[in-house]
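Undergrad: structure for the following, please:
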Amino acid sequence: MFTGIVQAVGELRRIASQESGLRLDIAPGMLDLRDVNTGDSIAINGVCLTVTALADDMFSVDVSRETLSCTEGLDKQGGSVNLEKAMRLSDRLGGHLVSGHVDGVGEVVTFTPDGESYRLAIKVPVSLLKYIAKKGSITVNGVSLTVNAIAGDEFEINLIPHTLAVTTLSALKTGAKVNLEVDMLARYVERLIGDGMNPKSVG
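TA: Next up is the predicted model:
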């Protein structure tokens, strides 16, 4: 489990093909790896992956072809990625509860300055629209953000200077693809009030 508060920006230093997908060697930037062990989880651009090796200020993860098919940004050698270690039960929840399981890939429609901040509009897969609410939470490339507005199949958020400075979001351009994870509470609400909990729908 994660919070969507990015702890460091890393670099995809090496990418190697494997039968099952890719092996990524990641330079962690300012992320402290002293308390990280093999088997631990780290969110990389919002994707929860398992550390398979640690060596020389670098860590490695394996990415399956299935994960590659439904996410964005994990196959670009030299690319920058947002990093967050899995939260402890004693940690502050500065963002919102994030699972690290990407729900879909969105597309940047506009990214424009607004005073000292930036307005970011993202086109969303239609299947995710029902989970996105004004003033609700959403995760974009691993960053916990608040939805400011919704229009059609797009939502808009405001990025403050601090967020731009400590994440990769400042490099976004129109047409860029981003990993999205909707608020998990919205999914549980749907499950509770939808047909999924109707006994007649079972069997």
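
Undergrad: C-alpha from now on. contacts and neighbour counts both.
TA: Fine.

Undergrad: need the longest helix for this structure.
TA: helix 184-193 (DSSP state H).

Undergrad: contacts for it?
TA: Leu97, Val98, Ser99, Tyr131, Met197 (C-alpha atoms under 8 Å, 6 or more residues apart in numbering).

Undergrad: buried subset of those?
TA: Using 16 or more other C-alpha atoms under 10 Å as the burial test, those include Leu97, Val98, Ser99, Tyr131 as buried.

Undergrad: in JSON lines: the residues you listed, plus distance to Glu84 and secondary structure.
TA: As requested, the buried ones among the contacts of helix 184-193 are exported to JSON lines (distance: C-alpha to C-alpha, whole Å; DSSP: H, G, I helix; E, B strand; the rest coil):
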{"residue": "Leu97", "distance to Glu84": "13", "secondary structure": "coil"}
{"residue": "Val98", "distance to Glu84": "11", "secondary structure": "strand"}
{"residue": "Ser99", "distance to Glu84": "12", "secondary structure": "coil"}
{"residue": "Tyr131", "distance to Glu84": "24", "secondary structure": "helix"}
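
Undergrad: would you do the same for the sequence below? I want to compare the two.
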Amino acid sequence: MFTGIIEAKGKIKSLVNHGDDIRLTVASGKLDMSDVALGDSIATNGVCLTVVDFGHDFYSVDVSSETIKYTGFANYSNGDEVNLEKAMRADTRFGGHIVSGHVDGLGVVESITDHQRYIEVWVKAPDGLAKYIAHKGSITVDGVSLTVNEVKGASFMLWLIPHTLQETIIGQYKKGTKVNLEVDVVARYLERLMLGDKAADAHKSDISMSFLAENGYLK
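TA: Sure thing, here's the model as predicted:
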């Protein structure tokens, strides 16, 4: 489990193909590697990956074809910077929100507007994720825990302060940048719970806007 509070920016040192999988090695930057062990999890641009090799300034992970399919790893190159967060400990401050490191899909940056003290970023999510994105709800973008400030269909808007831009790779975004998205896990559990006894028989979700209205969840 992670919090979405980025600890460091790393840099991709190598991407080596092993059939359908990739061995990824990341220069860990200022990430504290002193307590990292084999088998630990490090969220890399929001993707929970298992450490298979490491040193004082790097770690390596294997990225499966399934992960490549649903994340931006197919578009990464040597030298690209990535957001890093080690798995949270029981005595860690919970400053963000519950982040599993299981990316739901790729979003695309639609626009960036500079407002001097912050920037306004609009991201287009896949249509299938739109129902999980709520005004003032939480969303994870490339591993960063952020608050949704406005929603229009499958697009949502973020306000980003200078600290976030400096400490994460979001400061490098431009129109068309593809980003890893993880929706709030609470929304997914709520959807499943609302199916009730039908959950065991359902092959796909029956939750829709009309279903929510009919059951008193919308006014």
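
Undergrad: mean deviation of the longest helix of structure 1 from structure 2?
TA: Compared with structure 2 after fitting, helix 184-193 of structure 1 deviates on average by 0.5 Å (mean C-alpha distance after the TM-score superposition for structure 1).

Undergrad: buried residues, that helix. List them.
TA: Quick answer for helix 184-193 of structure 1 (16+ other C-alpha under 10 Å): Met184, Ala186.

Undergrad: distance between that helix and the chain's centre?
TA: Relative to the mean C-alpha coordinate of its chain, helix 184-193 of structure 1 is positioned 20 Å out (C-alpha atoms, centre = their mean, to the nearest Å).

Undergrad: now do the strands in structure 2.
TA: 8-18, 21-27, 41-44, 47-55, 58-63, 81-86, 105-114, 119-124, 138-141, 144-147, 150-152, 155-160, 178-183 (DSSP state E).

Undergrad: how far away is the counterpart of Ile98 of structure 2 in structure 1 from Ile122 of structure 1?
TA: Under the alignment (TM-score structural alignment), Ile98 of structure 2 pairs with Leu97 of structure 1. Distance of Leu97 of structure 1 to Ile122 of structure 1, given as C-alpha to C-alpha, to the nearest Å: 21 Å.

Undergrad: and for Leu172 of structure 1?
TA: From Leu172 of structure 1 to Ile122 of structure 1 the distance is 11 Å (C-alpha to C-alpha).

Undergrad: same drill for those two, tell me which one is more crowded.
TA: Higher neighbour count among Leu172 of structure 1 and Ile122: Ile122, with 25 against 14, using other C-alpha atoms under 10 Å.

Undergrad: distance of the more buried one from Ala149 of structure 1?
TA: As judged by C-alpha to C-alpha, Ile122 of structure 1 and Ala149 of structure 1 stand 11 Å apart.

Undergrad: give me the common contacts of these two.
TA: Phe155, Glu156.

Undergrad: now list whatever residues contact both of Leu172 and Ile122 of structure 1.
TA: With C-alpha under 8 Å, 6+ apart, Leu172 of structure 1 and Ile122 have common neighbours Val108.

Undergrad: nearest to Val36 of structure 1 among the buried ones among the contacts of helix 184-193 of structure 1?
TA: Using C-alpha to C-alpha, Ser99 comes nearest to Val36 of structure 1 of those, at 18.6 Å.

Undergrad: excluding sequence neighbours, find me the nearest residue to that closest one.
TA: Met1 (4.9 Å; C-alpha to C-alpha, 6 or more residues apart in numbering).

Undergrad: again, but for Phe111 of structure 1
TA: Per C-alpha to C-alpha, 6+ apart, closest to Phe111 of structure 1 is Leu120, 4.6 Å.

Undergrad: got the contact list for Asp184 of structure 2?
TA: When contacts are counted by C-alpha under 8 Å, 6+ apart, Asp184 of structure 2 touches Ile98, Val99, Tyr132, Ile133, Gly137, Ser138, Ile139, Thr140.

Undergrad: my guess is the last one meets Val148, correct?
TA: Which is Thr140 of structure 2. No: using C-alpha atoms under 8 Å as the test, Thr140 of structure 2 is too far from Val148 to be in contact (9.8 Å).

Undergrad: of these two, who's got more company?
TA: Thr140 (29 against 19).

Undergrad: quick check: the nearest residue to the more buried one once chain neighbours are set aside vs His115 of structure 2, distance?
TA: Sequence neighbours aside, Glu182 is the residue nearest to Thr140 of structure 2 in space, at 5.0 Å (criterion: C-alpha to C-alpha, 6+ apart). Separation of Glu182 of structure 2 from His115 of structure 2 (C-alpha to C-alpha): 26 Å.

Undergrad: so between these two, which is more surrounded?
TA: Glu182 (28 against 11).

Undergrad: residue contacts, that one?
TA: By C-alpha under 8 Å, 6+ apart, the contact list for Glu182 of structure 2 reads Gly46, Val99, Gly101, His102, Val103, Asp104, Gly105, Ile139, Thr140, Val141.

Undergrad: relative to Ala125 of structure 2, how far out is it?
TA: In terms of C-alpha to C-alpha, Glu182 of structure 2 sits 10 Å off from Ala125 of structure 2.
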